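In: okay, predicted coordinates and the sequence, questions at the end:
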Amino acid sequence: MMLLWASVLWVLASAGVAMLPMRHQYVPGVALLVAAPVLIYFIGAQVGWIPGLLALAAFVSMFRNPLRYFWARARGQHPELPK
């Protein structure tokens, strides 16, 4: 039951962060980005690998731009941030 509430709170927090102006999204967005893999792992461990895979697909879909940015930084590129 705790996993369900943690997942619901994460979704509500991400929806709230999405409504913020872009310049205010960075700090809470990074916190959600860091918390998501832990939550996805627990979903996969407690519910099953198929729901875990679906959660991973939803995570990648929602955070595709920050993940592209971090991927480019990991490859040594310097992408521009939006203003």
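Out: Everything's here; your move.

In: only C-alpha atoms for contact and neighbour calcs from this point on.
Out: Will do.

In: who are the contact partners of residue 51?
Out: Taking C-alpha atoms under 8 Å, 6 or more residues apart in numbering as the definition of contact, the neighbours of residue 51 are 43-44.

In: list the buried ones in the helix or strand harbouring it?
Out: Assignment of secondary structure by DSSP states H and E places residue 51 within helix 49-62. Counting neighbours by 16 or more other C-alpha atoms under 10 Å, one finds that the buried residues in helix 49-62 are 52, 55-56, 59.

In: biggest separation within those, which pair?
Out: The two members of the buried residues of helix 49-62 with the most space between them (C-alpha to C-alpha) are 52 and 59, at 10.4 Å.

In: adding another structure so you can compare the two:
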Amino acid sequence: MTPALIVIALWVVLAFVMAAFPSTDNHWRRAYILIAIGLPLLVWVTWQAGPWAGTLALAVGGLVLRWPLFYLWRWLRGVR
């Protein structure tokens, strides 16, 4: 297992630990932090482990951050 895949697995663990604690802003601040950390990790995984691992890491990130993706999709379509 490459170091990039280990770090992505730790990112997923961090996401679940962050979600376990209550938040006053419905976890949006934490989602922004996870996105800021996850995007460079996604590039690193794709570069080090190949496009299939990068696609898998993107899918895992989409599952973890499903609500920000849902609101991004609605914003891109113009639905309020």
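Out: It's in. Note that the structure is predicted; figures quoted are calculated from it, not measured.

In: overlay them and tell me the TM-score.
Out: TM-score of the superposed chains, computed with TM-score structural alignment, normalised by the length of structure 2, equals 0.73; 78 aligned residues with a C-alpha RMSD of 2.2 Å.

In: returning to what we had before: how big's the offset between the helix holding residue 51 of structure 1 and structure 2?
Out: Plainly put, helix 49-62 of structure 1 ends up 0.9 Å away from its match in structure 2 on average once the two are laid over each other (mean C-alpha distance after the TM-score superposition for structure 1).

In: relative to structure 2, which residues correspond to that helix?
Out: Under TM-score structural alignment, the alignment places helix 49-62 of structure 1 onto residues 51-64 of structure 2.

In: give me the contact list for the longest helix anywhere in structure 1.
Out: Within structure 1, and with DSSP state H defining each element, the longest helix by residue count is helix 26-46. Applying C-alpha under 8 Å, 6+ apart, the set of residues contacting helix 26-46 of structure 1 from outside is 3, 6-7, 10, 14, 17, 49-53, 55-56, 59, 63.

In: what's the distance between residue 12 of structure 2 and residue 35 of structure 2?
Out: 12 Å (C-alpha to C-alpha, to the nearest Å).

In: what's the distance between the most centrally placed residue in structure 1 and residue 53 of structure 1?
Out: With the centre of structure 1 defined as its mean C-alpha position, the nearest residue by C-alpha atoms, centre = their mean is residue 33, 3.7 Å away. Spatial separation of residue 33 of structure 1 from residue 53 of structure 1 under the definition C-alpha to C-alpha is 17 Å.
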